[in-house]
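Undergrad: how would this look folded up:
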Amino acid sequence: MRIVVLDNDRSQADVICQVLTSAGHICHGFQTAKDLLGHLRKDNYDMLILDWQVADMSGAEVVRRAREKMPEQAPVLFLTTASGEDDIVAGLAAGCDDYMIKPLRRSELVARVQALLRRAYPTQNGAEQLQFGQYVFETRPGRLLMDGAVLDVTHKEFYLALLFFRNIGRPLSRAYIHEAVWIRETAIPSRTMDTHVSRVRNKLQLKPENGFRLVPVYSYGYRLEKLGA
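TA: Predicted structure coming up:
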């Protein structure tokens, strides 16, 4: 999953990102609320971790404005000090999902994050079969069916299609798609992604008569639309 971290202390943000990257997540850190919110307008994240006492904006305002740009179910974990009882009350009142007391313990951080993500995205954690209308994704063998028939898709086409269906109606940036599907490939030609998207569109027959449309988002990426929703 993609996680964004806000902390005035760059070294703290870097440590959090290192820990979560080692746990299999994609993590980006920011030191100001302005930079974070500006980035959220351009890219997609599944979870927010923030220091409640950032310098340029109140924690409550950061949460409110970040939630406008993130998935509705995206969990928020906030960090405070042992003496920050008022912060804890304010953070939970602002709609945060959990909190941790600094200094952070690495194993606890990973456990808290995993628990919040499991709760927020239950179908993405250990599910063997996911269904979206006439499409069924069997995640263990990596098999895709349409109306009961197995589709001939490659490994990357399978996970690219699943990424779109898990984010129906949500624009996905090219950077997000690259990190989610081409995880270990630091650079791929732009045409490679476009070709894979075109193959997914054709093999899954993502066209209006089947209730879905996979469209480019100008200068950004792609979005899968469910028609009539």
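Undergrad: rest of the way, CA atoms for contacts and neighbours
TA: Fine.
Undergrad: Give the residue farthest from the middle of this protein.
TA: Of all residues in the chain, Ser83 has its C-alpha farthest from the mean position, at 31.8 Å, by C-alpha atoms, centre = their mean.
Undergrad: isn't there a helix covering that one?
TA: No. Counting by DSSP: H, G, I helix; E, B strand; the rest coil, Ser83 is not found in a helix; it is coil.
Undergrad: element containing Glu108?
TA: Using DSSP states H and E, the element containing Glu108 is helix 106-120.
Undergrad: Following the chain onward from that helix, which element is next?
TA: Taking DSSP H and E, what comes next after helix 106-120 is strand 129-132.
Undergrad: List the buried residues in that following strand.
TA: 129-130 (16 or more other C-alpha atoms under 10 Å).
Undergrad: now swap in stretch 146-158 and tell me
TA: Buried residues in stretch 146-158 (16+ other C-alpha under 10 Å): 146, 153, 157-158.
Undergrad: Inside strands: which ones of these?
TA: In strands, defined here by DSSP state E, the members of these are Met146.
Undergrad: ok, which pair from the buried residues of stretch 146-158 is furthest apart?
TA: Distance extremes for those: the farthest pair is Met146 and Glu157 at 14.2 Å, using C-alpha to C-alpha.
Undergrad: ok, the residue nearest the centre of the chain - contacts?
TA: Residue closest to the average C-alpha location in the chain (C-alpha atoms, centre = their mean): Asp46, at 3.0 Å. By C-alpha atoms under 8 Å, 6 or more residues apart in numbering, the contact list for Asp46 reads 1-3, 70-71, 74-75.
Undergrad: Gln73 versus that one, what's the distance?
TA: Going from Asp46 to Gln73 by C-alpha to C-alpha, to the nearest Å gives 8 Å.
Undergrad: And for Arg67?
TA: Arg67 is 9 Å from Gln73, by C-alpha to C-alpha.
Undergrad: Do a quick rundown of the strands in this structure.
TA: 2-6, 26-30, 47-51, 76-80, 98-101, 129-132, 135-138, 143-146, 149-150, 172-173, 212-217, 221-226.
Undergrad: circling back to that earlier point, tell me which of Arg67 and Gln73 has more neighbours.
TA: Neighbour count, other C-alpha atoms under 10 Å: between Arg67 and Gln73, Arg67 has more, with 19 against 13.
Undergrad: residues in contact with Asp51?
TA: 6-8, 59, 78-80 are the contacts of Asp51 under C-alpha under 8 Å, 6+ apart.
Undergrad: ranking those residues by neighbours, who comes first?
TA: Leu6 (26 neighbours).
Undergrad: in terms of contact, does it touch Ile49 like I think?
TA: Yes. Counting by C-alpha atoms under 8 Å, Leu6 does reach Ile49; the two are 6.3 Å apart.
Undergrad: and for comparison, fold this next one:
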Amino acid sequence: MYTAVLEDDTDQLDLIRLWLGQGGHQAKGFSTGSEFIAGISRERFDLLIIDWMLPDTSGDAVIRWAREHLGWEVPIVVLTARDDEQTVLTALKSGADDYLVKPARPAEMLARIEALSRRYGIGGAPVLHLGPYEIDIQRVRIALDGMSIELTQKEFDLAVYLFQSPGKLLSRDHLLNRIWGLNADVDTRTVDTHVSRLRKKLRLDGSNGWKVFPVYGYGYRFERIGAEG
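TA: Coordinates of the predicted model:
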């Protein structure tokens, strides 16, 4: 699993990254909330580990941002030095899936991560089959009726996100931030261009069980049509 770790104590951060590496995970560390948000805006992570007490913001604020901008597809674990009931409840209500009380223990951390990966289906089925579409995230490949479709990296990222968000109203700004990042030097017309290309390349017109619907003045909704998939 590719994990983003937010921890302001550099020694603790290095230790957590070491434990994750020993458990077969790749990790990227951040020491401030602003760096972390910028990082998860640019890259796609399988898991977020967030310290509760931070120098420039709070853990619950970072979690709320992640849920608002990344959705609920990525699991979040909170690290906290406080184990009182109110802190735990606040973390879970903010959108965390689980929590670890400091000092964290490596075996427990890896066990909880393994449990979350099973719950979210991470690593269990790298190839998704959705009707005639086959999505191989590891190989960055989408096939339609067995034929690979040539896509750019951003087209692939956008297509995967659409297939992971069926029925949701997705604003242009949300898609722009989610796929290109908050600091990208592009505007919402880029989203429209990429959606139009995907509609043609992947034939997302309803004829293959999936359709992109424009939502006037807002963005898009991606829907499964009929019983395909």
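Undergrad: What does the TM-score come to for these two?
TA: After superposition, the two chains reach a TM-score of 0.61 (TM-score structural alignment, normalised by the length of the first structure), with 179 aligned residues with a C-alpha RMSD of 3.9 Å.
Undergrad: coming back round to it: how close does the residue nearest to the centre of the first structure sit to Val110 of the first structure?
TA: With C-alpha to C-alpha as the criterion, Asp46 of the first structure and Val110 of the first structure are 15 Å apart.
Undergrad: With Asp147 of the first structure instead?
TA: Taking C-alpha to C-alpha, one finds Asp147 of the first structure at 39 Å from Val110 of the first structure.
Undergrad: out of everything not next to it in sequence, what's closest to the equivalent of Ile88 of the first structure over in the second structure?
TA: Superposed on the second structure with TM-score structural alignment, Ile88 of the first structure falls opposite Val88. Among residues not flanking Val88 of the second structure along the chain, Tyr99 sits closest, at 7.4 Å (C-alpha to C-alpha, 6 or more residues apart in numbering).
Undergrad: And for the one you found, the neighbour number?
TA: Around Tyr99 of the second structure there are 22 residues (other C-alpha under 10 Å).
Undergrad: list the contacts for it?
TA: Contacts of Tyr99 of the second structure (C-alpha under 8 Å, 6+ apart): 77-80, 88, 91.
Undergrad: Kindly recompute the last result at 7 Å.
TA: Residues in contact with Tyr99 of the second structure (C-alpha atoms under 7 Å, 6 or more residues apart in numbering) are 77-79.
Undergrad: and what of Ala60 of the first structure?
TA: 91, 94.
Undergrad: again, only using 6 Å
TA: Residues in contact with Ala60 of the first structure (C-alpha atoms under 6 Å, 6 or more residues apart in numbering) are Ala94.
Undergrad: what residue of the second structure takes the place of it?
TA: Match for Ala60 of the first structure (TM-score structural alignment): Asp60.
Undergrad: for the contacts of Tyr99 of the second structure, which one is nearest Lys201 of the second structure?
TA: With C-alpha to C-alpha as the yardstick, the closest approach to Lys201 of the second structure among the contacts of Tyr99 of the second structure comes from Val77, at 37.3 Å.
Undergrad: Distance check, that closest one against Ala61 of the second structure.
TA: 14 Å.
Undergrad: Among the two, which residue is more densely surrounded?
TA: A direct count of neighbours by other C-alpha under 10 Å for Val77 of the second structure and Ala61 places Val77 higher, at 25 against 13.
Undergrad: residues touching that one, list them.
TA: Counted by C-alpha under 6 Å, 6+ apart, Val77 of the second structure has contacts 49, 96-99.
Undergrad: need these in CSV with distance to Trp210 of the second structure, can you?
TA: Formatted as CSV, the contacts of Val77 of the second structure follow (distance: C-alpha to C-alpha, whole Å):
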residue, distance to Trp210 of the second structure
Ile49, 34
Ala96, 31
Asp97, 30
Asp98, 34
Tyr99, 37
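Undergrad: coming back round to it: identify the residue of the second structure aligned to the residue nearest to the centre of the first structure.
TA: So, by TM-score structural alignment, Asp46 of the first structure is matched to Asp46.
Undergrad: Buried ones from the contacts of Asp46 of the first structure, can you make that a ChimeraX selection?
TA: Filtering the contacts of Asp46 of the first structure down to the buried ones (16+ other C-alpha under 10 Å) takes a single ChimeraX command:
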select :1,2,3,70,74,75
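Undergrad: Next, see which of the contacts of Asp46 of the first structure are matched by contacts in the second structure.
TA: Using both residues aligned by TM-score structural alignment, their matches' C-alpha atoms under 8 Å, the second structure keeps these contacts from the contacts of Asp46 of the first structure: 1-3, 74-75.
Undergrad: As JSON lines, these with distance to Val200 of the first structure would be great.
TA: Shown next, in JSON lines, are these (distance: C-alpha to C-alpha, whole Å):
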{"residue": "Met1", "distance to Val200 of the first structure": "22"}
{"residue": "Arg2", "distance to Val200 of the first structure": "23"}
{"residue": "Ile3", "distance to Val200 of the first structure": "27"}
{"residue": "Ala74", "distance to Val200 of the first structure": "27"}
{"residue": "Pro75", "distance to Val200 of the first structure": "30"}
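Undergrad: In terms of distance to Leu37 of the first structure, which of these ranks first?
TA: Closest to Leu37 of the first structure, out of all of those and judged by C-alpha to C-alpha, is Ile3, at 13.6 Å.
Undergrad: give me every residue that touches the closest one.
TA: 27, 45-48.
Undergrad: Tell me how far it lies from Gly24 of the first structure.
TA: With C-alpha to C-alpha as the criterion, Ile3 of the first structure and Gly24 of the first structure are 11 Å apart.
Undergrad: ok, now Gln134 of the first structure?
TA: As judged by C-alpha to C-alpha, Gln134 of the first structure and Gly24 of the first structure stand 31 Å apart.
Undergrad: same deal with Trp52 of the first structure?
TA: Taking C-alpha to C-alpha, one finds Trp52 of the first structure at 25 Å from Gly24 of the first structure.
Undergrad: what's the answer for Leu36 of the first structure, then?
TA: 22 Å.
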